[in-house]
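*Asks:* Here is a sequence together with a model predicted from it:
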Amino acid sequence: MHQVIQQRKPESSGESSRFELIAFDLDGTLIELNIPFDEIRRELGIEGRFILESIMDEKDLQRRQEMLRVLESYELRCAMEARPAYYAVELVNGLDAIKGVITRNSRRSAEIVAERLGFEFDFIIGREDAEPKPSPEPLNLALRMFDVSPSKALMVGDFLFDLLSGKAAGAKTALILTDRNRGMAKSFIQHADYVFESLKELADFLEVEQ
C-alpha cells in the first residue's frame, strides 16, 4: 500500500499564472527512469550513492575524464531508448511559459531525448553548463538567460536535489510523486511548495489547455 502524502495545492487559481519560467528535471520526471546506476557503479568502481559526486571527487584528472566519458556513454544509450512519462509531452508543449530542462546528465543526452520524443524546450541545461543540482546555479543560469525573477519561476522534479536547487535559487518547487519515489518522499517533501500525484495534475494546476 502506498504511503498517504498530503498534497499541497495553490490557495487560488491565479497563483499558477504568475510563473514565467518552468524548469523540469528529466530522468524520473519527464521520462521514465532507465539508467542502470548499479551497473555504472560497478564499471567505474564507485561505492558512493551519487555517481556524479564520486566522479568529481576523483583527484586524477585523466581518470575523472574517462569516468565522465563512460557515464555519458550510458546516458546516450538510455536517451535513445527513453520513453516519456505519462502526460509529459502534452504538458511541456502546452505551456505558454518559458520551459526547459535542468539535468545532471550531459546536455547531449537531453537533446537526444528532446529530438526523439518531440519535447519543445526553450532551454536545456546539462552538467557541462553549470554546477549540477542541488546547486542553484543551473536554475540561476536559466533565469539570467531569459531575464526572469526567481519569484516567477517553478522548479519541477521527483527528487530532493531538484527541490533544493529550486529553493536555493529562490523559486517555487513542485514535487511529482511516482511509484518509485513515494516511499522516500517523506524525507524531503518539506522542501516542496506543491506536491502532485502526476504530471497531469500539474498540467491542470498550470491550466495547460487540453
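*Replies:* Looks like it came in fine.

*Asks:* Could you use CA atoms for every contact and neighbour count after this?
*Replies:* Will do.

*Asks:* Then residue 101 would be within a helix, right?
*Replies:* No: according to DSSP: H, G, I helix; E, B strand; the rest coil, residue 101 belongs to no helix; its state is strand.

*Asks:* Quickly note the distance from it to residue 109.
*Replies:* Distance, residue 101 to residue 109, using Cα to Cα, to the nearest Å: 11 Å.

*Asks:* With residue 204 instead?
*Replies:* Here residue 204 is placed at a distance of 29 Å from residue 109 (Cα to Cα).

*Asks:* Those two - which one has more neighbours?
*Replies:* Shown here are residue 204 and residue 109; by other Cα atoms under 10 Å, residue 109 has more neighbours (21 against 13).

*Asks:* Could you pick out the longest helix of the protein?
*Replies:* helix 61-80 (DSSP state H).

*Asks:* alright, now check it against this:
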Amino acid sequence: MELFHAAASPYVRKVKVVLHETGQAEDVTLVESAQTPLSPNPANQNPLGKIPCLTRPDGPALFDSRVICRYLADRAGADLIPAARQWEIQTLEALADGVMDAGILMVYEIRVRPEDKQFPDYVEGQWAKITRALDAIEAQWMSHLAGPLNMAQIAVACALGYLDLRHGARDWRSARPALADWYAKFGERSSMQATKPE
C-alpha cells in the first residue's frame, strides 16, 4: 500500500498514528505529496487532490482520514470506535477534524493568497472556531479522552499537535489546563513521537 502524505498534515498524522498503534507501519510506503488547492499532485489518486490518500492492491484508493483510519483499524482488528461510545467518539473526532480544518485555512490564507487579498478577519474567525472547540472539549469532553485508545483521542492529539506546529504563538493551553495536561501525557506515546512533524 502507498500513503500519499505531507509530513505536516494533521490528517496524515492521524493515519500514521493508527498505523503505528496497530502494527501496520511497515505495510505502507510513504509517497511525498505536499500540495495546495492551487498546486495538486497529479499522481495522487484522490480526485479532490487532498491528502491523505491510501492506495491498495485489492481495491480503489481510499481517501479522507476518517475512512482510511477505519479501514486500517478493521484490517488490524483494532476497535478504535467501541460500539458503547461510538457516537460520542465519532462526534469528538469530527470536532477535532474541524479544529484541523480551521487551522489549515488560517495557513492557506497567508500562504496561498497574495498579500493584498488576505483577510485578517477571516483568519481570526477561524481561530474563534478553534477556541470554541477547545473550550467545549475542556468543559464537556475530557471524560471521553480517558480510557483505552480510541479515534477521538488520536484526532484530538493530532489537532493539538498541528496548533503547536503552525500556530504556536497563540496560547491554547493556559485557559485549558485539563486538556493541556492530557495532551502532555498522550504525546508521550511512541506513536505520537514517531509521527511528530519536524
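*Replies:* Sure, I can see it. Please read these numbers as outputs of a predicted model, since none were measured by experiment.

*Asks:* what TM-score do we get after superposing?
*Replies:* Superposed pair, TM-score by TM-score structural alignment, normalised by the length of the second structure: 0.35. Supporting alignment: 127 aligned residues with a Cα RMSD of 5.7 Å.

*Asks:* quick revisit: moving along the chain from the longest helix of the first structure, name the first helix or strand you hit.
*Replies:* With elements assigned by DSSP states H and E, the helix or strand that comes after helix 61-80 of the first structure is helix 88-94.

*Asks:* Only the buried residues of that next one, if you could.
*Replies:* By neighbour count on 16 or more other Cα atoms under 10 Å, the buried set for helix 88-94 of the first structure is 88-92, 94.

*Asks:* Format the residues you listed as a markdown table; extra columns: distance to residue 142 of the first structure.
*Replies:* Shown next, in a markdown table, are these (distance: Cα to Cα, whole Å):
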| residue | distance to residue 142 of the first structure |
| --- | --- |
| 88 | 20 |
| 89 | 20 |
| 90 | 22 |
| 91 | 19 |
| 92 | 16 |
| 94 | 20 |
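
*Asks:* which one among those gets closest to residue 53 of the first structure?
*Replies:* residue 88 (28.1 Å; Cα to Cα).

*Asks:* Wait, the closest one touches residue 201, no?
*Replies:* No: using Cα atoms under 8 Å, residue 88 of the first structure is not in contact with residue 201, being 11.1 Å away.

*Asks:* Overlap in contacts, these two.
*Replies:* Both residue 88 of the first structure and residue 201 lack any common contact, where contact means Cα atoms under 8 Å, 6 or more residues apart in numbering.

*Asks:* how about the longest helix of the first structure: buried residues?
*Replies:* Buried, per 16+ other Cα under 10 Å, within helix 61-80 of the first structure: 64, 67-68, 71-72, 74-76, 78-79.

*Asks:* Where do the helices of the second structure begin and end?
*Replies:* Remark: helices assigned in the second structure by DSSP H are 10-21, 65-76, 86-111, 120-136, 151-166, 177-186, 190-194.

*Asks:* Quick check: which of the ones you listed is buried the most?
*Replies:* Most buried of these by mean neighbour count (mean count of other Cα atoms under 10 Å) is helix 10-21; its value is a mean of 25.

*Asks:* Quick one: list the elements packing against it.
*Replies:* helix 65-76, helix 86-111, helix 151-166, helix 190-194 (3 or more Cα pairs under 8 Å, 6 or more residues apart in numbering; DSSP states H and E).

*Asks:* returning to that earlier point: please identify which of the buried residues of helix 88-94 of the first structure is nearest to residue 117 of the first structure.
*Replies:* residue 89 (7.7 Å).

*Asks:* Make CSV from the buried residues of helix 61-80 of the first structure and add distance to residue 51 of the first structure to it.
*Replies:* Shown next, in CSV, are the buried residues of helix 61-80 of the first structure (distance: Cα to Cα, whole Å):
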residue, distance to residue 51 of the first structure
64, 12
67, 10
68, 10
71, 9
72, 12
74, 12
75, 12
76, 16
78, 16
79, 18
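
*Asks:* Taking these together, which two end up most distant?
*Replies:* 64 and 79 (22.2 Å).

*Asks:* how far away is residue 24 of the first structure from residue 39 of the first structure?
*Replies:* 26 Å.

*Asks:* quick one: buried residues of whichever strand or helix holds residue 143 of the first structure?
*Replies:* Residue 143 of the first structure belongs to helix 137-146 when elements are defined using DSSP H and E. For helix 137-146 of the first structure, a neighbour-count test (16+ other Cα under 10 Å) marks 137-143 as buried.

*Asks:* For residue 174 of the first structure, state which of these is nearest.
*Replies:* Closest approach to residue 174 of the first structure among the buried residues of helix 137-146 of the first structure (Cα to Cα): residue 139, at 14.1 Å.

*Asks:* you'd agree the closest one is up against residue 23?
*Replies:* Yes: the pair residue 139 of the first structure / residue 23 is scored as a contact, 7.5 Å apart, by Cα under 8 Å.

*Asks:* overlap in contacts of those two?
*Replies:* residue 102.

*Asks:* on that earlier part again, give the next helix or strand downstream of the helix holding residue 143 of the first structure.
*Replies:* Taking DSSP H and E, what comes next after helix 137-146 of the first structure is strand 153-157.

*Asks:* on contacts alone, who are the packing partners of that following strand?
*Replies:* strand 21-24, helix 160-169, strand 172-176.
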